[in-house]
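**Q** pasting the sequence and the predicted coordinates here, then a few questions.
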Amino acid sequence: MSATDSAVTAEEKKVRVCYIAGREESYSRTRMILHGLRRAGYDVVTCLPADRSFKHYPNLLWDFIRKQRGCDLVVVGFYGQILFPFVWLLTRKPILYDVYISTYDTMIHDRGKGGSGGFKAKLFWWSDAISMRLANRIILETVDHIRDYATKFRVPESKFFHIFLATDEKVVARRQQKESNGKFLVHFHGEYAPFHGVQYILKAAAALSDQNVRFQIIGRGITYERDMRLAQDLKLKNCTFIDWVPFEELSDYMARADCCLGIFGDNPRTLRVLTNKVIESIAAGKPLITAKNEPVQELLADSESALLVERGNPQAIAEAILKLRDDPELRKRVAEQGHLVFLKNCTLDTFAKQLNTVIEEMLN
């Protein structure tokens, strides 16, 4: 069944979905889920905040009370852990949960906000466990992630449904490469967070300071100040740092690049994530370098559709960059194979079709 067939099926049934989430409509995951639901043909009503602040939650729940009454199904999106118990109490409709990111993993394993056995850790763990146990079905982007969450939070594996991350191929698309002044341009975009490992990118840049390689690094985040101090200490002259850019402009920056970077952090969270930037890089038809982990290897193969390196290793990043720079045929092959993987697994049409499959299972 094609995505078009899915859309027709949904419209014939006139299925109405209420989508409530803790992040605003412009947030990448919110945007993706809404695109998927609408492309699958569902009539979607939303309860969304203006920004990420928790202060909006009371109004969100009041909005939900009014809007969910005429709906056939509820989708709780990211960030949903705090909202979920209230949503569950306020509706008798089946609930699909886009858990996306674990609070426990983020706060304990990535940001170090407490020991694994402390009070905060238990609070974060229960916020994940309760929300997942109350859900009728849960979507996650990799099988490895599903196995990890099922074990860690004691949730039946059968409750999960695997859907790879996706991006809008009309926005992040293959484009003719723009001039980069004769230098090999390396691109990174994303949050400055421990699991992204920006510090290792900066150390790789330092190792390549005399190799005619330039880096453009886009974003902000919790490690930004620390990483900027490192950049100063390393006296980097081959890096351009850019604040967040609108999603619609991302392709313009990626089109200038010769290759793109994924994630390289050395903490446990790096082992469990795929990330949007990986999908966006192969959507743009760029050769990708990223850390080797199980989730990435569910989608990409080393030296075929990406170059996979040891996490937390700036020398490995630098060597992979030089390998792509010095081998145009490898660069072309990895870019083309990566883009084919994207077209097969990560387009919005594919995402919508799979989303429709799990929703139809829930309603039937």
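**A** Cool, got the structure. Just so you know, these numbers come straight off a predicted model, no measurement behind them.
**Q** rest of the way, CA atoms for contacts and neighbours
**A** Fine.
**Q** determine the three-state secondary structure at R174.
**A** Here R174 is recorded as coil under DSSP: H, G, I helix; E, B strand; the rest coil.
**Q** try it against this one:
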Amino acid sequence: MTIGFFGTYKLDYPRQRILRKGLQQHGVAVLDCHTREHGVRKWFALWRGSRGLRGRIDLLLVGFPGHTVMPLAWVIGKRLGVPVVFDAFTSQYQALVVARRQVRPLSFRAAYYFFLDWLSCRLARVVLMDTVAHADYLARITRVPRNRFAVVYVGCDLQDFSAVPVPPKAAEKFAVHFHGHYSPFQGADVIVRAAAKLADLPVRFTLIGRGQEYPRVAALAKELHLANVEFLDDVDYPTLRGYLERADLCLGVFGSGDRPVIPNKIFEAMAVGKPVLTARLPGMEELLTDRQEVVFCRANDPEDLAASIRRLFADAPLRNRLGEQARRLVAERLTPLTIGATLLSALRERGIANA
């Protein structure tokens, strides 16, 4: 079987990398019709690139983010006589309007993102989502039949990268790690407010990344005169593994918005056997169990987050058990090999015979 990956995706984005690895590990050949052009130029580049796919692929897989190129993919799929699978991965409306709050509800832009969700899912033979809750949500708002949606968890391939040495943690310090892009959903401000309540403990918070709310969060840390928080720029994947491996505890997401996802950062920490503390949000409990693979706390609640960190700081056996069980779950269900098998099974179940 040969799959044509189609779109404007980043080749090194974990979702693309894991799907590609997983498919190739199952003997599937992958061809790319890909551009990083923007605007109208991306349409022309993809149309030209699609000429090299004629007679060579069994299906076209539109990679994330692919909402804006789905109409073109649908036309090309018809021209090549192959089904189109859409890795929606997330709802544009839910992500930008509800979770990140970058777009006002009831605005023209909000209506545009809702239309993108609706149209792209309507045009696809199969729509891939990252959790059952997310698939349920998108099927409900688009009114696309639920059986057209397949759930393929994000998974993780961090275990395939060798760690780059990073500065060692300070002696006698309990290292708490966070990495992300500072959307409101991530709740980095909640982390900083929790850090202010833990000044009496030998705890050091490292927050890696930049993004939407970084200036506000950094200003908040300065306003609170925090000496137990450091901010670092984005790092590459091998360096990220180095920081994860030095951590005693890894943090997930803590903002409000009820976004039905399990973020990459949680799988990445689990893959290297680290205990994870995160807010309990829709989608999490499909795969994760409180006090088995992770510990849950309340969203948007610095008091509860600080109390949970205190308990984990004092309970090394629990931290060790969480890390061991998390690593086992990743090895059993969330490697590229198992993710690839899940995707191929979902395609077969939906009538794509060559999968």
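**A** Perfect, I can see it now. Computed from a predicted model, the values in this text were never measured in an experiment.
**Q** near the aligned partner of E310 of structure 1 in structure 2, how many other residues are there?
**A** In structure 2, the residue paired with E310 of structure 1 is R298, using TM-score structural alignment. Other residues within reach of R298 of structure 2, judged by other C-alpha atoms under 10 Å, total 17.
**Q** over to P58 of structure 1?
**A** Neighbour tally, P58 of structure 1, other C-alpha under 10 Å: 11.
**Q** cool, and I20 of structure 1?
**A** Neighbour tally, I20 of structure 1, other C-alpha under 10 Å: 28.
**Q** which residues does it contact?
**A** T46, C47, L48, L60, F64, V74, V75, V76, G77 (C-alpha atoms under 8 Å, 6 or more residues apart in numbering).
**Q** show me what it aligns to in structure 2.
**A** By TM-score structural alignment, I20 of structure 1 lines up with F6.
**Q** residue boundaries of the strands in the stretch 201-350 of structure 1?
**A** 213-218, 239-242, 259-261, 288-291, 307-309 (DSSP state E, counting those that start in this stretch).
**Q** now render those strands as CSV, adding distance to D5 of structure 1 and mean neighbour count.
**A** Shown next, in CSV, are those (distance: least, C-alpha to C-alpha, whole Å; neighbours: other C-alpha atoms under 10 Å):
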stretch, distance to D5 of structure 1, mean neighbour count
strand 213-218, 39, 21
strand 239-242, 42, 14
strand 259-261, 35, 26
strand 288-291, 33, 28
strand 307-309, 36, 23
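**Q** Y100 of structure 1 is nearest to which of those?
**A** strand 288-291 (19.8 Å; C-alpha to C-alpha).
**Q** quick check: the closest one compared with structure 2, mean distance?
**A** Superposing on structure 2 and averaging over aligned pairs (mean C-alpha distance after the TM-score superposition for structure 1), strand 288-291 of structure 1 comes out at 0.4 Å.
**Q** those helices in the stretch 201-350 of structure 1, which residues are they?
**A** 224-233, 250-255, 276-283, 294-299, 314-326, 328-345, 348-363 (DSSP state H, counting those that start in this stretch).
**Q** in structure 1, what range does stretch 275-283 of structure 2 match?
**A** By TM-score structural alignment, stretch 275-283 of structure 2 lines up with residues 287-295 in structure 1.
**Q** for the matching stretch, give me every contacting residue.
**A** 142-145, 258-264, 270-274, 278, 281-282, 305-311, 317, 320-321, 331-332, 334-336, 338.
**Q** ok, F161 of structure 2 - contacts?
**A** Counting by C-alpha under 8 Å, 6+ apart, F161 of structure 2 has contacts Y237, P238, R241.
**Q** in structure 1, what residue corresponds to the second one?
**A** Aligned against structure 1 by TM-score structural alignment, P238 of structure 2 finds its counterpart in E248.
**Q** so what's that match up against?
**A** By C-alpha under 8 Å, 6+ apart, the contact list for E248 of structure 1 reads V171, V172.
**Q** ditto for Y42 of structure 1
**A** By C-alpha under 8 Å, 6+ apart, the neighbours of Y42 of structure 1 are A7, A10, E11, K14, V15, R16, V17.
**Q** widest-spaced pair of those?
**A** A7 and V17 (13.6 Å).
**Q** which one's more surrounded, those two?
**A** V17 (24 against 19).
**Q** are we agreed that that one is in a strand?
**A** Yes - V17 of structure 1 forms part of a strand when assessed by three-state DSSP.
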